[in-house]
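# Generate coordinates for the sequence data below:
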Amino acid sequence: MQVPAEPATTGAQVWLARGAFALAFAAAVVLVAFAGGRSLMMVAVVAGGVVVFVAAGYWVLAGRGVIRALAAVLAILAPVTVLVLHIRAGLLWVAVLSLALVALAVLAARAALMVGGERMTTYAVEPARRPFLIMNPRSGGGKVTKFGLKEKAEAMGAEVALLDGPGTVDVAVLARDAVARGADLLGVAGGDGTQALVAGIAAEHDLPFLVVSAGTRNHFALDLGLDREDPAACLNGLTDGVELRVDLGRIGDRTFVNNASFGAYAEIVQSAEYRDDKTRTTLRLLPDELAGHRGARLTAHIADVTIDGPQAVLVSNDPYGSTDLAGLGRRARLDLGVLGLVAITVSNARQAVGLLRRSHQRGLIRLTGAEVVVDADAPEIPVGIDGEAILMPTPVRCTTVPRVLRVRVPRDRPGVPPAKPAVDWIRLRRLAFARQPADRSPTR
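The predicted structure follows:
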């Protein structure tokens, strides 16, 4: 089993961690100094409001109908009540100042724990001479037409094939025919499922692959550092681009660029609402899917670890750097040569909501490895492959092919920001009291 190496601690991280603790201490001092004996009352009122707000939030996610509506009202009333009580006690400014210091402490903590890491290596390349792009006009609510992608790509010398409807020739057939006719670059303006299919063909023929962020969510484009707001900017990779060498995931005879999901995750992928809003749909459905999951009993194997009976398994092409189980966060690197594994085992919807809200990590397993095998007590199981739901025979084997895909990206692009870490005060304490590293910068 492979686990990410712990990054070296910098002096800036140490002082940010110390600053976080100092700000948290200052928040407590403000309460005691200006509220006196009433500080405990203030803390109790705020703590009570938080408890009510969190409980109401749970029922907003897990409840239905009248219960959800009442919980939403309670979630609004809780902070309002706390605010009114502080105003009546003449302690509002004390509470605001203390909360501001706490907020600054959290910001400092996040900054201390944030590690940018090394960026993926880029390679200089010549412009493509005979690029071939496949575009889906229906993807992303019509972005191909809205941004004039076909016309702009053709002006740059690309051949463009539009997927006009159900009768359109198979995407793989289009891509292979273009390769046979001498295309020296393949690209897709469409969803991640289509991206993965054509990416596999590009890797098979050692051709560069261009991603145009014209899908609905564009997770692959996001992790490549591309501009999701302006898909036309991705086309600049045709004339002024650089190359990244990234991994491809394989599941059976298919490729995936983002993830393959099993169990409750795969059932959610089959939801009609999932394509339009993955995060909100997962938040709404996952607690009930986990608690009431009646599908096949799964077993996941990674390296020397066996996970028996998880309700949900997600295998990603390189690990996600966030604990956001609904939105799945971001991947800072796509060239680490490992798969990420997230497995969830909970007994009820309350525990599932706790995981989604990051209030605890019980029932959650995160590992990395070069191969994941998912088996079941059924001959076939539903699998969500980059958002496309299919049935696959068991056992299902997932592997990674390191740096096999040559992705062409614009030289000028937003890039991949470091993932925002969850605030871990135990790790922060270790940072705060760590010995500052010596300055290793080279002398000039």
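# okay, CA-based contacts and neighbour counts for the rest of this
Will do.
# wait, what's in contact with the residue nearest to residue 236 when sequence neighbours are not counted?
For residue 236, the nearest residue in space outside its immediate sequence neighbours is residue 410; the separation is 5.3 Å by Cα to Cα, 6 or more residues apart in numbering. Listed by Cα atoms under 8 Å, 6 or more residues apart in numbering, the contact set of residue 410 reads 233-238, 240-242.
# One more, so I can put them side by side:
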Amino acid sequence: MVELVDTPSSRPWLARLSFVTAAAAVLLVLIGAGVRGSIGLLLVGGIGSAAGLAAAWWFLTHRGVLRWLAGAIVVLAPLVVAVLFARANLIWVMVGFGLLWWAAVAAGRRALAPAHEETAAEYETAPPRRPYLIMNPRSGGGKVEKFHLVERARELGAEVYVLNGPSVDVATVARQAVRDGADLLGVAGGDGTQALVAGIAAEHGLPFLVVSAGTRNHFALDLGLDREDPSKCLDALTDGVELQIDLGLIGDRTFVNNASFGAYAAIVQSPAYRDDKVGTTLNLLPEVLTGDHGTHLRLDVDGVTVTGPQAVLISNNPYAADDVAGLGERPRLDGGKLGVLAVTVRGAADAAGLISERGRARALTVRSTAEAVVDADAPTVPVGVDGEALLLPTPVHCTIRPGALRVRVPRHRPGVRPARPELDWARLRRLALARRRS
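The predicted model follows:
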């Protein structure tokens, strides 16, 4: 029986288009390769993918000849699959399948996208009278000088403190500014410095200003700020609005992006990491991933215990559904939840199993929660907090502080890109079978 629902007319048609295109992709394979050929395609593709993933695990967990042999397999596996398809005259089938499947996924996600994207509420507030900005001239390859941020901020009435060395205690500088009457605190620098000063602003109920002068500017990205021209962030001093966002708390320290445990945290602790990131990572990964070096972790979240994960990432609000690893964007910063990701791969077999949904469910733990606890078999554990290498006592408690930080942003800014919805075929089917109520 067809369900009667109120829904925009284009969404059911997009859902139907998704299913039709997906069916066309399957039919193309069946017609072009035949039943036996289709089974062969699946077997060859699956074996090639599994071999590549297993070899990648060996590459990361071994050194010397074994590492480079595994690296060769990672490169050769897809080439061998392509050659086998070419010899069977099936390259055109796979190209056509890929294009049709891409169209099916694009249409499905468009159909499931919310009609109105929810964004953080904006509040009208008076411009600050005594803004105080801390600027790091070394951050982001010298963006403070390149974009004349000191001069621009002073023209707009801000007092500016320029960090003149790594020995300066940024928290002490910010607290003194509050005692001297600052009614806004801001930072032009990396996310680690942003987090320190943001915590002090939240403690005193002051608005906080982010200037995207860091290297990656993940926090600025998720606030919808201009990362190409950090001077435009200063427009908030005269024509701005306020957002009320969450802060992560790890122990007694705030974080604006994420806290990482395990592989990444252990690597960034190395003194050689700053000068040779790739070489240091490849050298330390075998011990870190196999558990022969460092601490063994345990994650407790929502009544579930994950024992021995190689890496744990806890973020201030979850990352997008297609970016749980924290390499991209968070759609919201005011959801009142931590994002939790734990990776547990025991060996090459688990790595190969990542091609299946069951294998991914076993290797990846993904949660959205208000609290998570990371423990270890040592009194302290390395942690990367917004890119800063720290050593914290165990167990480490991570919580969320909903609406703890007032952030002043320019009224006119690029904004946050809408999150791509997860492709839920069950929801898509219901939508495809729906028709508008007349």
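# sorry, back to before: most widely separated two among the contacts of residue 410 of structure 1?
Of all pairs drawn from the contacts of residue 410 of structure 1, the widest gap by Cα to Cα lies between 233 and 242 and measures 13.8 Å.
# In contact with the closest residue in space to residue 19 of structure 1 that isn't next to it in sequence, which residues are there?
Excluding its sequence neighbours, the residue lying closest to residue 19 of structure 1 (Cα to Cα, 6+ apart) is residue 108, at 6.7 Å. With Cα under 8 Å, 6+ apart as the criterion, the residues that contact residue 108 of structure 1 are 16-17, 19-20.
# With residue 231 of structure 2 instead?
Here residue 231 of structure 2 is in contact with 147-149, 152, 211 (criterion: Cα under 8 Å, 6+ apart).
# for residue 9 of structure 1, same thing?
431, 436-437.
# Go ahead and confirm residue 66 of structure 2 touches residue 60.
No: because the distance of 10.2 Å does not satisfy Cα atoms under 8 Å, residue 66 of structure 2 is recorded as not touching residue 60.
# Next, the buried residues of stretch 352-370 of structure 2.
Of the residues in stretch 352-370 of structure 2, those with enough neighbours to count as buried (16 or more other Cα atoms under 10 Å) are 352-354, 359-360, 363-370.
# before we move on, what about stretch 172-186 of structure 1?
Residues 174-176, 178-179, 183-186 are the ones in stretch 172-186 of structure 1 that count as buried (16+ other Cα under 10 Å).
# again with stretch 113-124 of structure 2
Along stretch 113-124 of structure 2, these residues count as buried under the neighbour rule (16+ other Cα under 10 Å): 113, 120.
# about what we covered before: can you name the two of the buried residues of stretch 172-186 of structure 1 that are farthest apart?
With distances taken as Cα to Cα, the most widely separated pair in the buried residues of stretch 172-186 of structure 1 is 174 and 184, at 14.2 Å.
# just the buried members of the contacts of residue 108 of structure 1?
Of the contacts of residue 108 of structure 1, these count as buried by 16+ other Cα under 10 Å: 16-17, 19-20.
# ok, now which ones touch residue 114 of structure 1?
Contact criterion Cα under 8 Å, 6+ apart gives 418-421 as the residues in contact with residue 114 of structure 1.
# Quick check: the gap between it and residue 321 of structure 1.
The span separating residue 114 of structure 1 from residue 321 of structure 1 equals 11 Å under the rule Cα to Cα, to the nearest Å.
# can you list residues touching both of these two?
Residues touching both residue 114 of structure 1 and residue 321 comprise 419, 421, with contact defined as Cα under 8 Å, 6+ apart.
# Doesn't residue 331 of structure 1 lie inside a strand?
No: the assignment for residue 331 of structure 1 is coil, going by DSSP: H, G, I helix; E, B strand; the rest coil, so no strand is present there.
# Could you find the closest non-adjacent residue to it?
Using Cα to Cα, 6+ apart and skipping the chain neighbours, the partner closest in space to residue 331 of structure 1 is residue 320 (4.7 Å).
# next one: residue 141 of structure 2
For residue 141 of structure 2, the spatially nearest residue (Cα to Cα, 6+ apart) is residue 215, at 7.2 Å.
# what about that neighbour, neighbour count?
Neighbour count for residue 215 of structure 2, taken as other Cα atoms under 10 Å: 15.
# what about it, which SS state?
Three-state call for residue 215 of structure 2 (three-state DSSP): coil.
# Can you tell me which of the contacts of residue 231 of structure 2 end up in helices?
149, 152 (DSSP state H).
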